[in-house]
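> Model the following, please.
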Amino acid sequence: MLAKWKLREVILMVVLAIVCGGLYRVWDVINALVPTTAYALQAAMTGFWMIAGVLVPYIIRRPLAALIAELVAAAVELLLGGQFGLGTMESGLIQGIGSEIAFLIFAYRMFNLSSCMLSGTLASLAYLVQWYFQYGGKSLDLGTMLLSIMISLVSGAILGGWLPKLMGDALKRTGAVRNYAIAKDGRAIPQ
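Next up, the predicted model:
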């Protein structure tokens, strides 16, 4: 599948993933300031870690873009001292698969607000499996767990889906991505 990619697409994917990895590391620091018992606030922050898996495929529109972008971003976050250790790479893999599934459902033909929000939501849902088993989700009482799950899914849709779409649209308006699939639609950007 990567054989169909153009070199400029690979370069842009890596650059955007590196930027997202740096942002993730900053988000790690902010997240560490939130008490671990502030479950709703922790859950509300979840979607931010899904940005690379939506932004890159929204611009490039190639199979595996979400998965690779999340893995590269996770590697950068880890190399910059991310406090989650190798769990960062697990999260990148899991979230990347979740994001990728959304675009796969539409056969990589629909890139709009709905597909981006679904991608962010599925990435968050995939992460919630890791959160449940690895990060203590299963130790919460049922009400707190369900509230955390619902907030995480909404965060995935908004911070992980809608926000990267806005970012991609902003890049399109600047002309910075005029040589990529996002600019070649020839249509108004679907909402």
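
> hey, let's count contacts and neighbours off CA atoms from now on
OK.

> how about the residue nearest the centre of the chain, what does it touch?
Closest to where the C-alpha atoms of the chain average out (Cα atoms, centre = their mean) is M50, at 2.0 Å. Applying Cα atoms under 8 Å, 6 or more residues apart in numbering, we find M50 in contact with 70, 95-96, 99, 120, 123-124, 156, 159-161.

> contacting residues around Y24?
Going by Cα under 8 Å, 6+ apart, Y24 touches 48-49, 73-74, 77.

> Which of these lies at the shortest distance from A183?
Closest approach to A183 among those (Cα to Cα): A73, at 23.7 Å.

> neighbours around that closest one, how many?
Number of residues near A73 (other Cα atoms under 10 Å) recorded here: 31.

> That one touches M13, doesn't it?
No - contact between A73 and M13 fails when scored by Cα atoms under 8 Å: they sit 10.0 Å apart.

> which SSE is the residue nearest to A17 when sequence neighbours are not counted in?
Leaving aside its chain neighbours, A17 sits nearest to A73 (4.7 Å; criterion: Cα to Cα, 6 or more residues apart in numbering). Secondary-structure assignment from DSSP states H and E places A73 in helix 65-79.

> One more, so I can put them side by side:
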Amino acid sequence: MASSKKSVFAAFTTMEIVLMAMLATANAVMTTYISPINQALNTLGGPIATSSITGIYMIYGLLAYYIIRKPGTAVITYGIGGVVQAFMGTAYGIASCFVAAACYMVIAELVFAIVRYRKWNLGVLMIAGGAMVPIWFFFAANMFHYTKWGTSILLIALGVRIVSGILLCGLLTQVLGSALIRTQLLRRFAISRGQGA
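Below you'll find the predicted structure:
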């Protein structure tokens, strides 16, 4: 029992920290290129259309957790992501980088704590992807004045964002993780050892 607890709360290796930093940096770069797509969607379909790609913005932290499978992974990965994105610049303001990162890390850590870091199946990933959406949406609604949309639009946009989180964050995390396993690039990580189900 003691050895099991020790392995769950083991310190991060250099490889794991490098992976988290790489994913966070890749996300910051990706976000820069997604911004024009987001603006185009806003022009075509307003807040509901832009809500459809929300899951993409969150995937890097969940993917890191799926690969590394250690408590604190979301805190480090989303934390680095917020800092890098703030340095690279964002159309949404520096504050949004850190508030979003904080919202994502808290919920992701909570979800995996609830399952005691033992379940890494698609269902848990999809729950995590969807659960990360509402708390950030609440803060974003106040920061970016979404309240002017009206209650019905707000609720529809929230629903679309949750579905996006489930699919483009939760489901896509497993798809990407499985693809990376086949490349043998993740041999030194917990995902390759099949820890959890």
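
> about what we covered before: what residue of structure 2 matches up with the residue nearest to A17 of structure 1?
In structure 2, A73 of structure 1 lines up with G81, judged by TM-score structural alignment.

> on that earlier part again, which position in structure 2 aligns with the residue nearest to the centre of structure 1?
Superposed on structure 2 with TM-score structural alignment, M50 of structure 1 falls opposite M58.

> picking that back up, for the helix holding A73 of structure 1, which positions count as buried?
Buried residues in helix 65-79 of structure 1, counting neighbours by 16 or more other Cα atoms under 10 Å, are found at 65-78.

> Pretty sure M89 of structure 1 sits against V76.
No - using Cα under 8 Å as the test, M89 of structure 1 is too far from V76 to be in contact (9.7 Å).

> Okay, angle between the longest helix along structure 2 and helix 73-88 too, please.
Identified as the longest helix of structure 2 according to DSSP state H is helix 14-51. Orientation check (axes from the mean of the first three to the mean of the last three Cα atoms, to 10 degrees): helix 14-51 of structure 2 against helix 73-88 gives 70 degrees.

> Give me the next element, helix or strand, following helix 14-51 of structure 2.
Heading C-terminal from helix 14-51 of structure 2, the first helix or strand you meet, by DSSP H and E, is helix 54-68.

> give the contact list for the residue nearest to A17 of structure 1.
By Cα under 8 Å, 6+ apart, A73 of structure 1 lies in contact with 17-22, 24, 52, 92.

> Equivalent analysis for V29 of structure 2, please.
V29 of structure 2 is in contact with Q85, counting by Cα under 8 Å, 6+ apart.

> In structure 1, what sits opposite it in the alignment?
That one, V29 of structure 2, aligns with G22 by TM-score structural alignment.

> Equivalent analysis for P71 of structure 2, please.
In structure 1, the residue paired with P71 of structure 2 is P63, using TM-score structural alignment.

> Correct me if wrong: that match contacts M1.
Yes - using Cα under 8 Å, P63 of structure 1 is in contact with M1, at 6.9 Å.

> ok, how many other residues are close to the residue nearest to P71 of structure 2 when sequence neighbours are not counted?
What sits nearest to P71 of structure 2 in space, not counting adjacent residues and going by Cα to Cα, 6+ apart, is F9, at 6.4 Å. By the criterion of other Cα under 10 Å, F9 of structure 2 has 13 neighbours.

> Pretty sure F9 of structure 2 sits against I68.
No - taking Cα under 8 Å as the definition, F9 of structure 2 is not a contact partner of I68, at 11.6 Å.

> average offset between the helix or strand harbouring A140 of structure 2 and structure 1?
Assessed by DSSP H and E, A140 of structure 2 sits inside helix 122-143. In the superposition with structure 1, the average deviation recorded for helix 122-143 of structure 2 is 1.3 Å (mean Cα distance after the TM-score superposition for structure 1).
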